[in-house]
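> Sequence plus predicted model, see below.
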Amino acid sequence: MTDAIRFADDWARWHAERERNLAAPHGFLAITSLRWLTPEPTRFDDAPGRWSSTAEGVVVELAEGEELDVGGTAVSGRYVFAELAERASVFARHGERALEVAIRGGQAILRPRDPDHALRTGHVATPAYAPDERWALRGRYLPFDAPRAVTVGAVAEGLEHVYDAPGRVEFEPPDGGGAHRLTVFNGHRPGHLTALFTDATSGVTTYAAVRSLSIGPPDDAGRVALDFNRAVNLPCAYTDFATCPLPPAGNRLPVAVEAGERLPRERGGPAA
């Protein structure tokens, strides 16, 4: 097997796993609504109980005969989801549905998820650029003296997210033209980094608002690998019930990154 074939096969396996996670029974494609909770207890048509955001936490008041499963425990009556952390989620189950309770931008939300939701059952695989080894780049990590709190906008109007940025990564596109820098945030695993960005393909062949790139830990010399073939869409590329962050200032690349995931069919993109 040649290196080029191995590279393409590795990418194909990665992308297939991405699609499996995206189309999971309670993944983002299963979300049926996004509810911004207030102090006023409110009943919604896609979730049992009356929901509110209080000083105690998120409260659900279940009527007689209504029940939720929270962490394997059946709950009824009044239940408090206390001490929710920003960007964390807690899930309750109601039959085949999952109810996500979370804090986003300091505000409490409820997002019911139904495996039979049409967006999930009708999902067509996300189109992507063919894997291209030229876009598997080497870059350099440039840490700040101390992490900086960076406020970014969100696809949800009026919402803001705050992330710690430990530094920037610098790289040169495959066709040259000089170095570019991206502000990076901490990734989902220790030592890993995440870059939110747009580029000259955004709004043309890729989703307009944002794409995301995971970057492994820098080596001892500060070198990092940036494989733009694995640039991915965030949930907002598929559903209006997302609260995705937008890229920080300065993370719009003037070059066309013709690599990674493209505009999904859900947003008018081509068949995969």
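Received, thanks.

> When you work out contacts or count neighbours from here on, use the C-alpha atoms and nothing else.
Will do.

> Helices of the stretch 101-250 of the chain, residue ranges please.
118-121 (DSSP state H, counting those that start in this stretch).

> That one: strands as residue ranges?
For the stretch 101-250 of the chain, applying DSSP state E, counting those that start in this stretch gives strands covering 107-113, 136-153, 160-171, 180-186, 193-197, 211-215, 223-227.

> do you know which of these lies nearest residue 261?
strand 211-215 (8.4 Å; CA to CA).

> Identify all contacting residues around that closest one.
187, 192-198, 224-228, 230-234 (CA atoms under 8 Å, 6 or more residues apart in numbering).

> ok, structure two:
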Amino acid sequence: MTDTATTSRPTLDRAAFGRDWEEWHRSHEARRADDHGFLAVTTIAWLGDEPQSIEGIPGLWSTGENGPVVELTEGDELTRDGESLTGRVEFGPLIERGGFTLVSGDTHIEVARRGGNDIVRPRHPAHPLLVNYTGTPTYVPNPRWLAEGRYLPFAEPRPTTVGSAAPGLEHVYDAPGEVEFELRGETFRLTVFPGYAPGSLFALFTDATSGLTTYAANRSLAIDAPAADGTVTLDFNRAVNLPCAYTDFATCPLPPAENRLPIGIEAGEKTPLERH
């Protein structure tokens, strides 16, 4: 790729910038490689009316109007927040993108709702994907991939339907607005969604590197809460992969159509070695 960004900051301390990025990425990789993170997911089970067994965990699992249900036989045990569960357990309806964690020995069991479906995902620290993980390749951090932008809120949040890494699944997010920014002398906009921290945002996007040097389906960029005048900073050096870049047991959302950037963002995380 020969595309370059023209946004640079002459007064920026490049050494400090590099150190900050290294510290951030080490922390990000540590969370990714947690003993019970998404690299530890051993399978995904889609619950239905008929009770089913799930490899590696006790019980028969199903779902219905009362939400997920597990039926444990004598000798089976799960714990939730330290409380022992036995027999038939009804967990109650889950909210979209909600869920909780159960424990069985060394296995953590995610029970969640994604795209209108109740799912179960066991996570075990001995799962080969986690054990063999050696890190994610990245572009060398470069300040030219810092872009100043402006948050443009909608009059009211817009329900936005996006696809999923799981075939046939869709997600609906309430988009509070867009972020407009400039790279290489061109102006672009990204639809953004609420982030984890209060007031923060995130954008799902693809670009001209997607499917070449970066993961084809999506990348995610966290954006700090806008300033009082609406200004934001987009640091594409911190564009990261979602779980679906590593495992087929993910239900990650795909970017909305308008977030497919026509330029190459040669920054942030590249395609994981696990997908080559």
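Here it is on my side, so go on. Note that the structure is predicted; figures quoted are calculated from it, not measured.

> Now compute the TM-score of the two chains, please.
The TM-score (TM-score structural alignment, normalised by the length of structure 1) is 0.96; 265 aligned residues with a CA RMSD of 0.9 Å.

> now residue 5 of structure 1: how far from residue 70 of structure 1?
46 Å (CA to CA, to the nearest Å).

> can you check residue 31 of structure 1 too?
Residue 31 of structure 1 is 18 Å from residue 70 of structure 1, by CA to CA.

> higher neighbour count, the two?
residue 31 (27 against 17; other CA atoms under 10 Å).

> Let me see the contact set for that one.
111-114, 117, 239, 241.

> Mind putting those into JSON lines with neighbour count and distance to residue 203 of structure 1?
Listed next are the contacts of residue 31 of structure 1 as JSON lines, based on neighbours: other CA atoms under 10 Å; distance: CA to CA, whole Å:
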{"residue": "111", "neighbour count": "23", "distance to residue 203 of structure 1": "27"}
{"residue": "112", "neighbour count": "25", "distance to residue 203 of structure 1": "29"}
{"residue": "113", "neighbour count": "27", "distance to residue 203 of structure 1": "28"}
{"residue": "114", "neighbour count": "24", "distance to residue 203 of structure 1": "29"}
{"residue": "117", "neighbour count": "15", "distance to residue 203 of structure 1": "27"}
{"residue": "239", "neighbour count": "18", "distance to residue 203 of structure 1": "16"}
{"residue": "241", "neighbour count": "18", "distance to residue 203 of structure 1": "20"}
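
> Relative to residue 256 of structure 1, which of the residues you listed is nearest.
residue 239 (24.7 Å).

> counterpart of the closest one in structure 2?
By TM-score structural alignment, residue 239 of structure 1 lines up with residue 247 in structure 2.

> Check the contact between that match and residue 39; I expect there is one.
Yes. Using CA atoms under 8 Å, residue 247 of structure 2 is in contact with residue 39, at 7.2 Å.

> compared with structure 1, how much does the longest helix along structure 2 deviate?
Secondary structure assigned by DSSP state H gives helix 14-32 as the longest helix of structure 2. Here the mean offset of helix 14-32 of structure 2 against structure 1 after fitting is 0.5 Å, by mean CA distance after the TM-score superposition for structure 1.

> which residues touch the following helix or strand past that helix?
Downstream of helix 14-32 of structure 2, the next assigned helix or strand under DSSP states H and E is strand 45-46. Strand 45-46 of structure 2 is contacted from outside by 54, 117-121, using CA under 8 Å, 6+ apart.

> In structure 1, which residue range corresponds to the helix or strand just after strand 45-46 of structure 2?
Going down the chain from strand 45-46 of structure 2, the next helix or strand is strand 52-53, by DSSP H and E. Aligned by TM-score structural alignment, strand 52-53 of structure 2 falls on residues 42-43 of structure 1.

> with structure 2 superposed, average distance for the matching stretch?
With structure 2 overlaid, stretch 42-43 of structure 1 shows a mean distance of 0.8 Å (mean CA distance after the TM-score superposition for structure 1).

> Off-centre distance for that stretch?
27 Å (CA atoms, centre = their mean, to the nearest Å).

> ok, residues contacting it?
49-52.

> what does stretch 71-85 of structure 2 give?
Under CA under 8 Å, 6+ apart, the answer for stretch 71-85 of structure 2 is 58-61, 86-89, 101-104.

> closest to residue 265 of structure 2 among these?
Looking across the contacts of stretch 71-85 of structure 2 and measuring by CA to CA, the closest to residue 265 of structure 2 is residue 101, at 36.3 Å.

> Tell me the residue in structure 1 aligned with the closest one.
By TM-score structural alignment, residue 101 of structure 2 lines up with residue 91 in structure 1.

> Per the alignment, residue 163 of structure 2 pairs with which residue of structure 1?
With TM-score structural alignment as the criterion, residue 163 of structure 2 matches residue 153.

> again but with residue 275 of structure 2, I slipped
By TM-score structural alignment, residue 275 of structure 2 lines up with residue 267.

> Please consider this matter closed, and thank you.
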